[in-house]
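[1] what follows is a predicted protein model with its sequence.
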Amino acid sequence: MKCTFCNEKAVYNVKYNGTALCREHFINFFEKRVKREIRNQTDLKRDKITISVAISGGKDSLVTLYVLNKILSDRRNLKIKAFTVDEGISGYRPSGIEKAARLCKSLGIDHEIISFKREFGYTLDEIMSIDNTRISCSHCGPMRRSLMNKISMYNKADYLALGINLDDYAQSILMNVVRGDISRYIRLAPHTGIERDGLIPRIIPLRKIPEKEVVIYAILNNIDYDNSWCPYYRDAYRNEARMIINMLEEKTPGTRQAIVKFFDGTRDILKNSYESKDMKRCMICGSPSQNDVCEVCSDLKEINERVLKKSI
């Protein structure tokens, strides 16, 4: 199969737009969409800009770091910093940390590690051994978000970039629709034009890029990533959303893009008509929260109480 735009051999067939692309045209197609998202999600005209990039060592986050560096590294007013959150998952996270550190070193980008154990006193494995009445994501999600915001604040970042691809994004949208969670729906990244005291605006440059294309881009650019799955993923509610969207995409290519288009067309309307709670500060840790005590501190209080009961 030949490339639609030249006589070179095609490396990828884009079903949702009917084109076949060679290596060069695929990379251009990929990076063009990322550039558009960067323009739409950020203000690059500031005197100084710092982008904090969360990298797990997986394909999405490492490609996000790589492509941001490729597109923005020639800007003198912009600095990119990277960090990894170590949740403390035995046999899973160490490999990702190693690959994340290696890419950062090759790109000349500062890399830091922030851990659950150091910040909260427990690894995720320890938390699950203490409280297995809830799925791991209910503990891990809020804790990860808290640490990502904390280290980005420490680094005085203007934006926090996350490696979220089109598949992930469409799943998140669907999950919030199914739950009827309007508040969380309108708070989904990217946080374009949103300023909240104590919260670094999140950007997601890959939100229009299908997961398969992220994998191909990583391979074509020799990005060594960790492809292992979190051992707790089987319990995630996201799995159902993934299955539904994959089924719809197979029958109707372009379904994922349509879901994101629907989201973009409805979020601002909902935002203007929906009364959301004003952000407060957690009475315990001082982090931004919709309640008097944030999710993380509330969770840690319950975990500590369980530990205390077991010790008596």
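    Yes, it's here.
[2] okay, CA-based contacts and neighbour counts for the rest of this
    Fine.
[3] for stretch 71-78, measure first residue to last.
    11 Å (C-alpha to C-alpha, to the nearest Å).
[4] what lies in contact with it?
    35, 46-51, 79 (C-alpha atoms under 8 Å, 6 or more residues apart in numbering).
[5] same question, stretch 262-270
    Residues from elsewhere that reach stretch 262-270 (C-alpha under 8 Å, 6+ apart): 173, 182, 185-186.
[6] just the contacts of stretch 71-78: which are in strands?
    49-51, 79 (DSSP state E).
[7] how far out from the middle of the chain is stretch 186-204?
    13 Å (C-alpha atoms, centre = their mean, to the nearest Å).
[8] same thing with stretch 180-190?
    The chain centre lies 15 Å from the centre of stretch 180-190; the measure is C-alpha atoms, centre = their mean.
[9] related to what we said a few turns ago, highest neighbour count among the contacts of stretch 71-78?
    Neighbour counts for the contacts of stretch 71-78 were taken using other C-alpha atoms under 10 Å; the highest belongs to residue 51, with 23 neighbours.
[10] contacts only, for that one.
    Contacts of residue 51 by C-alpha under 8 Å, 6+ apart are 78-81, 157-161.
[11] ok, 6 Å please
    80, 157-160 (C-alpha atoms under 6 Å, 6 or more residues apart in numbering).
[12] remind me which helix or strand residue 53 belongs to.
    strand 49-54 (DSSP states H and E).
[13] pull the number of nearby residues for residue 104.
    The burial count for residue 104: 20, using other C-alpha under 10 Å.
[14] which of the contacts of stretch 262-270 fall in helices?
    173, 182, 185-186 (DSSP state H).
[15] break down this protein into its strands, ranges please.
    Using DSSP E, strands in the chain cover 12-14, 19-21, 49-54, 78-86, 111-115, 159-161, 202-203, 280-281, 288-289.
[16] show residues contacting the first one.
    Which is strand 12-14. Contacting residues not belonging to strand 12-14 are listed as 20-21 [C-alpha under 6 Å, 6+ apart].
[17] would you mark the buried spots in that strand?
    For strand 12-14, burial by neighbour count (16 or more other C-alpha atoms under 10 Å) applies to 12-13.
[18] one more to weigh against that first structure:
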Amino acid sequence: MPVLCSSCGDKRAVLKRPKTGHSLCKACFFWAFEEEVHQTIVTANLFKHGEIVGIAASGGKDSTVLAHVMKLLNERFNYGLELMLLSVDEGISGYRDDSLETVKRNQEQYELPLKIVSYEELYGWTMDAIVKQVGRKNKLHLLRRVQKAGARQRSPHAKVDKICTGHNADDIAETVVMNVLRGDIARLRRCTAISTSSEGEGVVPRCKPLKYAYEKEIVLYAYFKKLDYFSTECIYPQCLSWPCEDLSEGPGERQA
């Protein structure tokens, strides 16, 4: 016998939420997921009316769901935000060039402006060129520093007031465990914050509207909504691609 939705009591349930244990139909799940993200934004006062907000778009499931939900909520609740997709092209052949094609499709689907900033534009190198020069393993710390600098700098071609990333509850929990194990108290405190203020001139504040969303529910939301996202592993998994670890002190999207 099919299980009915515990919210509307009419339609057949398609999932049992790990967060609440409720069995929900698609429509009620969509409403619950979107309402929780809205409450997160309102409660934490993440945005102000009129702000230009860059959505860190990598083409992965988390950032794609974030872009979809941010556009939907901005229109539904009249946040008054000017949204744009913001991507970094590290220059990783066979990976980032493919994922950026997904981002470009998202731009058309969500009718949002897109700015892509490349490492070659910022530094005169690509990630492939850096790895070829210094190697993957021996200079891993250098790769991470380059990514951090690229992710946190305000691009002169993309003026935004804030950047929101697709980091979720699973990412934050993993980061907490990682920082506890390595005894990094300073980062442990920062990694749980829903937003980070500007840390210097040219640095854009960042926030996490999906902070309380479970990764499983993000996957289900993308699946049931039939969202277009990229799911290939990065060929340099040790350094993680933006928007990931270095953008908000968390592990972020493993599949960018």
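    Received the coordinates, thanks. The model shown is predicted, which means the values in this text are computed figures rather than measured ones.
[19] superpose the two chains and report the TM-score.
    Superposed pair, TM-score by TM-score structural alignment, normalised by the length of the second structure: 0.81. Supporting alignment: 234 aligned residues with a C-alpha RMSD of 2.4 Å.
[20] picking up where we left off before, and the strand holding residue 53 of the first structure, how far from the second structure on average?
    Per the superposition on the second structure, strand 49-54 of the first structure and its aligned residues are separated by 0.9 Å on average (mean C-alpha distance after the TM-score superposition for the first structure).
[21] now that strand against strand 111-115, angle please.
    50 degrees (axes from the mean of the first three to the mean of the last three C-alpha atoms, to 10 degrees).
[22] residue range for strand 49-54 of the first structure in the second structure?
    Aligned by TM-score structural alignment, strand 49-54 of the first structure falls on residues 51-56 of the second structure.
[23] same deal with stretch 167-182 of the first structure?
    Counting by TM-score structural alignment, stretch 167-182 of the first structure corresponds to 170-185 in the second structure.
[24] so how far is the matching stretch from its chain's centroid?
    Centre-to-centre, stretch 170-185 of the second structure and its host chain are 18 Å apart (C-alpha atoms, centre = their mean).
[25] circling back to that earlier point, tell me the one of the ones in helices among the contacts of stretch 262-270 of the first structure nearest residue 288 of the first structure?
    residue 186 (16.9 Å; C-alpha to C-alpha).
[26] look at the closest residue to the closest one other than its chain neighbours and say how many residues are nearby.
    Closest residue to residue 186 of the first structure apart from its sequence neighbours, by C-alpha to C-alpha, 6 or more residues apart in numbering: residue 267 at 5.5 Å. Residues contacting residue 267 of the first structure under the criterion other C-alpha under 10 Å number 15.
[27] residue 63 of the first structure now?
    Neighbours of residue 63 of the first structure using other C-alpha under 10 Å come to 24.
[28] skipping its backbone neighbours, what lies nearest it in space?
    Ranked by C-alpha to C-alpha, 6+ apart and with sequence neighbours excluded, the top spatial neighbour of residue 63 of the first structure is residue 218, at 6.3 Å.
[29] what's the counterpart of the one you found in the second structure?
    By TM-score structural alignment, residue 218 of the first structure lines up with residue 222.
[30] go on, residue 250 of the first structure?
    Aligned partner of residue 250 of the first structure by TM-score structural alignment: none.
[31] for the stretch 101-250 of the second structure, which segments count as helices?
    Shown for the stretch 101-250 of the second structure, the helices assigned by DSSP state H, counting those that start in this stretch span residues 119-123, 127-134, 140-152, 169-181, 185-191, 215-225, 245-248.
[32] how close does the second one sit to the first structure?
    Between helix 127-134 of the second structure and its aligned partner residues in the first structure, the average distance after superposition works out to 1.8 Å, using mean C-alpha distance after the TM-score superposition for the first structure.
[33] that helix to strand 114-118, inter-axis angle?
    On the basis of the same axes, to 10 degrees, helix 127-134 of the second structure is oriented at 20 degrees to strand 114-118.
[34] which residues in the first structure does helix 127-134 of the second structure match up with?
    Using TM-score structural alignment, the partner range for helix 127-134 of the second structure is residues 124-131.
[35] could you list the buried residues of that stretch?
    By 16+ other C-alpha under 10 Å, the buried positions in stretch 124-131 of the first structure come out as 124, 127-128, 131.
[36] same thing with stretch 186-203 of the second structure?
    Using 16+ other C-alpha under 10 Å as the test for burial, stretch 186-203 of the second structure gives 187-188, 191-192, 194-196, 203.
[37] likewise for stretch 148-161 of the second structure?
    148, 150-152, 154-155, 158, 160-161.
[38] and of those, the nearest to residue 140 of the second structure?
    If you rank these by distance to residue 140 of the second structure using C-alpha to C-alpha, residue 148 comes first, at 12.4 Å.
[39] quick check: that closest one vs residue 156 of the second structure, distance?
    In terms of C-alpha to C-alpha, residue 148 of the second structure sits 17 Å off from residue 156 of the second structure.
[40] try residue 138 of the second structure
    Distance, residue 138 of the second structure to residue 156 of the second structure, using C-alpha to C-alpha: 32 Å.
[41] go on, residue 175 of the second structure?
    31 Å.
[42] now for residue 59 of the first structure: which residues touch it?
    Neighbouring residues of residue 59 of the first structure by C-alpha under 6 Å, 6+ apart: residue 225.
[43] 10 Å - rerun?
    96, 163, 165, 211, 214-219, 223-227 (C-alpha atoms under 10 Å, 6 or more residues apart in numbering).
[44] just the buried residues of those.
    Among the contacts of residue 59 of the first structure, those buried by neighbour count (16+ other C-alpha under 10 Å) are 96, 163, 165, 211, 214-218, 223-226.
[45] identify, from the residues you listed, the entry nearest to residue 16 of the first structure.
    residue 211 (13.7 Å).
[46] residue 19 of the first structure is in contact with residue 4, isn't it?
    Yes - look at residue 19 of the first structure against residue 4 with C-alpha atoms under 10 Å: they come within range, at 5.9 Å.
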